[in-house]
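> From the sequence below, what's the structure:
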Amino acid sequence: MEKRAVVILSGGLDSTTCMGIAAAEGYALYALTFDYGQRHRIEIEAAKRVAEHYRAREHRIARLDFLRAIGGSALTDPSIPVPTHGLSDEIPVTYVPARNLLFLALAAAYAEVKEAEAIFIGVNALDYSGYPDCRPAFIEAMQEAIRRGTKAGVEGRPIAIHTPLLHMSKAEIIRTGIKLGVPYHLTTSCYQGGDVACGVCDSCRLRIKGFQEAGARDPIPYAVPIAWPDSAR
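Next comes the predicted model:
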């Protein structure tokens, strides 16, 4: 039997790298994107482009209007400004309450229906913004919940959560993606959600830093001048 994977695909750099890794490992791809009323809904169009590039078997877009309704995050509440002052040790206002918990639960349901053995998610515990649902302990807990709370799990066909980027720096992620031919030109990472990336929000800062440290030039445009390495391609 072919092996199948559900890839949680936002259209950003990390999830697209996960898509490339899953494709390279020979999985039949089932892409799952979430429309949760995020400020940067432009990423949904990016996800469509990426799913088409990788010829995903299916690309489902799941709506989670409730996250927009309750707010509590700069990504779902337009009254909360997206921070542009750089990263700190505190959990930032761009944290969306329980987002990855919900994403993984719905991905598990989709994986059961499609008889997929794996879920790929691009969480990262190094170059990240301090989100609690990107940490190893959270992934371990969700893995156990899926094992105990799904028909596949209790019948001995567990769905494995794959987190290939978990312990990589952003530069390592980008180098891996470049080797795999990941189409970064199709992606977007900016929290502001404009046609051109702002270059100053936390997500843009992490992405730019990653490309700079990887010695590469980001193929997407930015609204501010960026100093790329002299050797960048």
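
> Going by C-alpha atoms from here, please, whenever you check contacts or count neighbours.
OK.

> And the strands in this structure?
4-8, 28-35, 58-63, 118-120, 160-162 (DSSP state E).

> Show me the contact partners of the last one.
If I follow you right, that is strand 160-162. 117-121, 139, 143 (CA atoms under 8 Å, 6 or more residues apart in numbering).

> can you check the longest one too?
With CA under 8 Å, 6+ apart as the contact definition, strand 28-35 has outside contacts at 2-10, 19, 22-23, 41, 44, 47, 51, 54-65, 103, 107.

> Which residue ranges of this protein form helices?
Using DSSP state H, the helices found in the chain span residues 13-24, 42-53, 65-70, 99-114, 136-149, 151-154, 170-180, 202-214.

> between those, which gets nearest to Pro92?
Pro92 lies closest, by CA to CA, to one member of the helices of the chain: helix 202-214, at 9.2 Å.

> One more sequence to fold, the one below, so I can look at both together:
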Amino acid sequence: MAVAKSKGYDVYPISFNYHQRHSIELEGAKKIASYYGVKKHLIIETNMEAIGGSALTDEKIEVPEGDVNRHSVPPTYVPARNLIFLSYAMGYAEVLGATHVYIGVNSVDYSGYPDCRPEFIEKFQALADYATTATAVKGQKITIETPLQDLSKKDIVLLGTKLGAPFQFTHSCYKGGEKACGICDSCKLRLRGFAEAGVEDPIAYETREV
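Next comes the predicted model:
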């Protein structure tokens, strides 16, 4: 959102309540939307708990301890999550008459999710160009923007700091407690990014292991 605002765009953020274990992130999203004074913050409910298959949507699957050097896809992967999210976003963009959809996927310091790769975004863009009246009939391209795609977590922290992003309202932990656990994949990658950037992470942790 900070990047989109820096480009001069009006922003219409979307958050998703997909019955995720860490639904506390939605409270942070509301604070961020308020911080930027958006006209409307849309929260869409889509029950991915019914599908299951992920430690983030199935209470029977434990969130594993983080491994920043992991190469396999971890159990925190939510099947087709970004495919579903982007589909909603494209529909909303058509209704708004928007020409850009921003998504914060990252393929450098991440947990190996297939729907964070540039190949996925390229394929989805090609499909999206045929999927809406705006694009297929009116010829009004809706471009998917991925400003964080090729940045390390360090570079993301530095960019956010430069743009004044409200990191104090963000929530990254997979376990969803009031304090971030500090040991899941997401926490460890975040903590390492802040440490390498030389910036103090403003949120509370149960433990800070870099």
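
> follow-up on the earlier one: deepest of the strands of the first structure, which one?
Ranked by mean neighbour count, the strands of the first structure are led by strand 4-8 with a mean of 27 (mean count of other CA atoms under 10 Å).

> What range does that strand cover in the second structure?
The aligned range for strand 4-8 of the first structure in the second structure is empty, by TM-score structural alignment.

> Relative to Asp89 of the first structure, which of the helices of the first structure is closest?
Of the helices of the first structure, nearest to Asp89 of the first structure by CA to CA is helix 202-214, at 12.6 Å.

> Read off where that closest one ends up in the second structure.
Going by TM-score structural alignment, helix 202-214 of the first structure sits over residues 185-197 in the second structure.

> Average offset of the matching stretch relative to the first structure?
In the superposition against the first structure, stretch 185-197 of the second structure averages 0.3 Å from its aligned positions (mean CA distance after the TM-score superposition for the first structure).

> in that stretch, what's buried?
185-195, 197 (16 or more other CA atoms under 10 Å).

> Just flag the most distant two among those.
Asp185 and Ala197 (18.3 Å).

> Please work out which residues outside stretch 173-187 of the first structure touch it.
So stretch 173-187 of the first structure is contacted by 11-14, 16-17, 20-21, 24, 43, 46-47, 49-50, 165, 210-211, 214, 218-220 (CA under 8 Å, 6+ apart).

> Would you mind checking these for buried ones?
Judged by 16+ other CA under 10 Å, buried ones among the contacts of stretch 173-187 of the first structure: 11-14, 16-17, 20-21, 43, 46-47, 49-50, 165, 210-211, 214, 218.

> Alignment lookup: Val224 of the first structure to the second structure.
By TM-score structural alignment, Val224 of the first structure lines up with Thr207.

> Its match contacts Cys181, correct?
Yes: taking contacts as CA atoms under 8 Å, Thr207 of the second structure lies within contact range of Cys181: 6.3 Å.

> Give me the more crowded residue out of the two.
Between Thr207 of the second structure and Cys181, counting by other CA atoms under 10 Å, Cys181 is the more crowded of the two (22 against 12).

> nearest residue to the more buried one other than its sequence neighbours?
Counting by CA to CA, 6 or more residues apart in numbering, the nearest residue to Cys181 of the second structure once its immediate chain neighbours are dropped is Glu206, at 5.0 Å.

> how many other residues sit next to the alignment partner in the second structure of Phe138 of the first structure?
Applying TM-score structural alignment, one finds that Phe138 of the first structure aligns to Phe120 in the second structure. Using other CA under 10 Å as the criterion, Phe120 of the second structure is surrounded by 14 other residues.

> Would you confirm that Phe120 of the second structure contacts Ser107?
No: counting by CA under 8 Å, Ser107 is not a contact partner of Phe120 of the second structure; they are 10.7 Å apart.

> end-to-end on stretch 153-162 of the first structure?
Terminal residues of stretch 153-162 of the first structure lie 16 Å apart, using CA to CA, to the nearest Å.

> any idea how far it is from the chain center?
22 Å (CA atoms, centre = their mean, to the nearest Å).

> can you check stretch 147-160 of the first structure too?
The answer for stretch 147-160 of the first structure is 24 Å, by CA atoms, centre = their mean.

> With stretch 198-210 of the first structure instead?
On CA atoms, centre = their mean, the centre of stretch 198-210 of the first structure falls 15 Å from that of its chain.

> contacting residues around it?
Applying CA under 8 Å, 6+ apart, the contact partners of stretch 198-210 of the first structure are 13, 82-87, 127-129, 169-172, 174, 189-192, 197, 218, 222-224.

> for stretch 88-95 of the second structure, same thing?
14, 99-101, 128, 132-134, 142.

> hmm, 7 Å instead?
Residues from elsewhere that reach stretch 88-95 of the second structure (CA atoms under 7 Å, 6 or more residues apart in numbering): 101, 134.

> Which position in the first structure pairs with Glu94 of the second structure?
Alignment note (TM-score structural alignment): Glu94 of the second structure maps to Glu112 of the first structure.

> Spatially central residue for the second structure, please.
Nearest residue to the geometric centre of the second structure (CA atoms, centre = their mean): Gly104, 4.9 Å.

> gap between the aligned partner of that one in the first structure and Gly20 of the first structure?
By TM-score structural alignment, Gly104 of the second structure lines up with Gly122 in the first structure. Shown here: Gly122 of the first structure relative to Gly20 of the first structure, a distance of 11 Å by CA to CA.

> So how do I select the buried members of the contacts of stretch 198-210 of the first structure in PyMOL?
In PyMOL syntax, the buried subset of these is picked out as below (16+ other CA under 10 Å):
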select buried, resi 13+82+83+87+127+128+129+169+170+171+172+174+189+190+191+192+197+218+222
